[in-house]
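Visitor: predicted structure and sequence below. I'll ask about it afterward.
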Amino acid sequence: MKKLFLLSALSASLSLGGYTTAQAQQNETGIVFRKDAFADVLKESARTGKLVFIDCYTSWCAPCKWMEKNAFTNDTAANYYNAHFINYKIDMEKGEGPELRKRYGVQVFPTYLFLDSKGELVHKATSRMEVSEFVEEGKKALDPTRSLTAMEKAFNNGERSKENLLSYALALQKTDRNKADTVSRMLIAALTDADMLSPLGWKTIQAFAWDEEEKLGKYFTAHRDEYTKKYDAKAVSNVKERLLSTALYGLIRKKDSTAFYARLAPWLNSSDTGIQRKAVMMEAEFYLTMTNVKGFVKVTDKALEGIMQRDDIGLSFLARRCQYLAKGSQPFLQQCYKLAKRAAVIDPKEYGNQSTLAKICQELGNKPEALEAAQAAYDLSLLETSKIQKIAQKELDAVKEMK
């Protein structure tokens, strides 16, 4: 009887322990990521029959942190991924990360891998995503007709309908841009005028129309009103702005000021703040290319007091671009400094802001401020990758050697 009691108690204890573990997992907020070694994760996949989902991240990747905060903690995403996958995440610069990065060709962060129990790739995607898109990627991984591996196999077997080409090209956009270009060109060549206004044609235009002089851009421009009536007006506007950006950059390269300002006019007169920022960036690029200091100063001074007065990222970008194209021109560099200084004041804890300011001060021969910014950049780099730390150290050493 005593033995029976002990066995019963042990059985109850084990059952309670199992329940407690499961309950703890259920009570966790967001996706439950395993902390085992990669080999153990594959064993769990084999035991359960579930695919492995891997979040490939780095400590310095801003989109990775956004996903961690906004997608992985979302109930809808968590419920789906916890139910259908063995979830695993790994820093691609630590532990087993570098080996897995090489094995699966991880080039950008975040990258999402979906593997079978043998470690074979089933599906792959990249970039920051909204919850609905992130869940959709999981559904694709489980669909034997929509996963990246399945679409690649179908393509190689000659299954090249327009629908298949579009799906494959869209998937490749997130994993292999060169191959995506090849497949998208095949799709575009196959599209007829009758296809262009169809949902398939519209999806193709949204993804691959970049130049208003090419097939997709020409058709869209000629039939824009029809697209506006048939599809989402904001999406139509996005394609329009993208095509205009390409055209404007082309006119900048040609240094055609008359045509450039004629095309830029809608942006200059827009009430949309996002479009206004684009106009500033484009006009600044024009003046830099034309080596027109007065024009560049006028545009950027106005932006400093207006649309970009709190936009440290935009100002820092303009400062770096200005420094690159200034080629030592002191008047340009003085304005570069003004932009970089404001960016560093807005957000002094942003590595890029301090690094940009340090480089410009160094080029201007301003050692005290260059040293202060370079030291700040180095201190901030300690929160980044070892590669960035080495760059920051090299820049700090160069400033210290200034006469």
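Guide: Thanks, I have the structure now. Computed from a predicted model, the values in this text were never measured in an experiment.
Visitor: switch to C-alpha atoms for all contacts and neighbour counts from now on
Guide: OK.
Visitor: how much space between residue 78 and residue 50?
Guide: The gap separating residue 78 from residue 50 is 15 Å, by C-alpha to C-alpha, to the nearest Å.
Visitor: next, the buried residues of the helix or strand harbouring residue 245.
Guide: Residue 245 belongs to helix 233-254 when assigned by DSSP states H and E. Buried residues in helix 233-254, defined by neighbour count with 16 or more other C-alpha atoms under 10 Å: 236, 239, 240, 241, 242, 243, 244, 245, 247, 248, 251, 252.
Visitor: which residues touch the third one?
Guide: With contacts defined as C-alpha atoms under 8 Å, 6 or more residues apart in numbering, residue 240 is in contact with residue 221.
Visitor: cool, and the fourth one?
Guide: Residues in contact with residue 241, defined by C-alpha under 8 Å, 6+ apart, are absent; none qualify.
Visitor: would you map the strands across the protein?
Guide: For the chain, the strands defined by DSSP state E occupy 51-57, 85-91, 111-115, 121-126.
Visitor: gap between residue 315 and residue 26?
Guide: Remark: distance between residue 315 and residue 26 (C-alpha to C-alpha) = 45 Å.
Visitor: counting neighbours, go ahead and name the busier of these two.
Guide: Taking neighbours as other C-alpha atoms under 10 Å, residue 315 and residue 26 compare with residue 315 leading, 27 against 14.
Visitor: may I have the distance across stretch 56-68, first residue to last?
Guide: Across stretch 56-68, first to last residue, C-alpha to C-alpha, it's 11 Å.
Visitor: an error on my part: the question was meant for stretch 223-243.
Guide: One end of stretch 223-243 to the other measures 14 Å (C-alpha to C-alpha).
Visitor: next one for the comparison:
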Amino acid sequence: MKKLLILSAFILLMGSNSFGQGGVDFSNGTWSELLARAEKESKLIFMDAYTEWCGPCKMMTRDVFSQKEAGDFFNANFINVKMDMEKGEGTGLREKYKVMAYPTLLFIDKTGEVVHQAVGYHSTDLFLELGETALDPEQNFGGIKARYNSGDRSPELLYKYALAKYGAMDSSYTGQAEEYLATQEDWSAEKNMEFIFRLTEDPHSKMFDYFFQNRPAFEAQFGEQSVAGKIDQIVQSQLNSISTDEDLKKIDLLYKKVYPGEAAEMSARLRMGIFAQKEDWKNFAPAAAAYHEKFPSKNWEELNEIAWVFNEMVDGKKNTKLAINWAKKSIGLDDNYFNNDTLASLYFKLGKKKKALKAAKKAISLAQQSGEDYSSTEALIEKINNK
């Protein structure tokens, strides 16, 4: 009898929710079977679109889906499913629903249409709020979109539609955001300031122009650090999307607008960095030479680094002599093993064996004093002596 009781308890445990103590119960089955269930039970499907490598996805599984209050609400109102977007049916669903970030939280009706969605980690409270919104046709993405498509252009609808698109990572949200703002006489109202601060991401938009032109007002409301961080984030997003010369020209204009005192130096450094990233050393060399001529560095590490890159990647006597000058300037700022080793390598590359040997011996002497590993310099000396 005791064995039977233990076995029964074990079976009950194995059959319970895999997320424990009343968490969200995720269903199995094919996508067509889940859609059939949605029609039969008159429920929406909640899909956690995830990947195995996604950190926030794992956090939601551990900290949110496991919560009893999340389970009570979602199990009662939705058919819940987890879909790995890189395996099985998930790959096709990723294409169908244009999933580009993880986790993407989708609410889908019986016909397979998305009625609401959001992207990113949500705390339990935000997750419950998301579910409640998905159930409300006046508030969910599908309902708002239908009203917009039928001609509703009320400020309330435009406000909600822009926020819904933004939350779904739909890049076209700027259109509705500026439609909403066009209905507002006072963009400086607290609600509108919050709206602009949250949704401004395109540096070529009217929202950004207003945000930047009224920077002191935004700093007063959100803090100088937050505003500076927002601007840096917008600029960085543009840097990440550079692919053409036209993109570079746009960045030049953006630098002039946002960082007027540093724009020229930032543009020059950007070009140097892009050529290095592409391993386009032919164009990197003149870009680096122009940058360091116009904006000479007083940092020994920066000078040593560019000299070493020229040693390793850039050919031509003229370029090697330029790199030697940088290495010497680096030594003048801080005489150490690293820049003397660089100088030795450059002299050897130029065919100046005596000078290379002298710099290498000095580098080893400095390394012995500072405790640095100088085995690579010993190997260089061997090459010099054997050539």
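Guide: Sure thing, it's come through. For clarity, every value in this text was computed on a predicted model and none was experimentally measured.
Visitor: where does the TM-score land?
Guide: After superposition, the two chains reach a TM-score of 0.55 (TM-score structural alignment, normalised by the length of structure 2), with 282 aligned residues with a C-alpha RMSD of 4.9 Å.
Visitor: now the strands of structure 1 in CSV, with mean neighbour count and distance to residue 37 of structure 1?
Guide: CSV is the format used below for the strands of structure 1 (neighbours: other C-alpha atoms under 10 Å; distance: least, C-alpha to C-alpha, whole Å):
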stretch, mean neighbour count, distance to residue 37 of structure 1
strand 51-57, 25, 12
strand 85-91, 21, 9
strand 111-115, 23, 15
strand 121-126, 22, 18
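Visitor: okay if I get these as CSV plus distance to residue 194 of structure 1?
Guide: CSV is the format used below for the strands of structure 1 (distance: least, C-alpha to C-alpha, whole Å):
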stretch, distance to residue 194 of structure 1
strand 51-57, 40
strand 85-91, 41
strand 111-115, 36
strand 121-126, 31
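Visitor: out of the ones you listed, which is closest to residue 227 of structure 1?
Guide: Nearest of the strands of structure 1 to residue 227 of structure 1, taken as C-alpha to C-alpha: strand 121-126 at 29.0 Å.
Visitor: in structure 2, what stretch matches that closest one?
Guide: Mapping strand 121-126 of structure 1 onto structure 2 (TM-score structural alignment) gives residues 114-119.
Visitor: hmm, who's touching that stretch?
Guide: With contact meaning C-alpha under 8 Å, 6+ apart, stretch 114-119 of structure 2 is reached by 97, 101-109, 130, 133-134, 140-143, 167-169.
Visitor: what mean distance separates that stretch from the matching residues in structure 1?
Guide: Superposed on structure 1, stretch 114-119 of structure 2 shows a mean distance to its aligned partners of 2.1 Å (mean C-alpha distance after the TM-score superposition for structure 1).
Visitor: how far does that stretch sit from the chain's center?
Guide: Stretch 114-119 of structure 2 sits 21 Å away from the centroid of its parent chain (C-alpha atoms, centre = their mean, to the nearest Å).
Visitor: same question for stretch 291-300 of structure 1.
Guide: 31 Å.
Visitor: tell me which residues of that stretch come out buried.
Guide: Buried residues in stretch 291-300 of structure 1, counting neighbours by 16+ other C-alpha under 10 Å, are found at 293, 295, 296, 297, 299, 300.
Visitor: now stretch 348-356 of structure 2
Guide: By neighbour count on 16+ other C-alpha under 10 Å, the buried set for stretch 348-356 of structure 2 is 348, 349, 350, 353, 355, 356.
Visitor: repeat for stretch 192-207 of structure 1
Guide: Across stretch 192-207 of structure 1, burial judged by 16+ other C-alpha under 10 Å covers 196, 197, 201, 202, 203, 204, 205, 206.
Visitor: what of stretch 262-277 of structure 1?
Guide: 263, 264, 267, 268, 275, 276, 277.
Visitor: distance from the chain centre to it, please.
Guide: Distance of stretch 262-277 of structure 1 from the chain centroid (C-alpha atoms, centre = their mean) equals 25 Å.
Visitor: now swap in stretch 195-202 of structure 2 and tell me
Guide: With C-alpha atoms, centre = their mean, you get 17 Å for stretch 195-202 of structure 2.
Visitor: could you do stretch 253-267 of structure 1 as well?
Guide: With C-alpha atoms, centre = their mean as the basis, stretch 253-267 of structure 1 stands 29 Å off its chain's centre.
Visitor: and if you look at stretch 163-173 of structure 2?
Guide: The answer for stretch 163-173 of structure 2 is 17 Å, by C-alpha atoms, centre = their mean.
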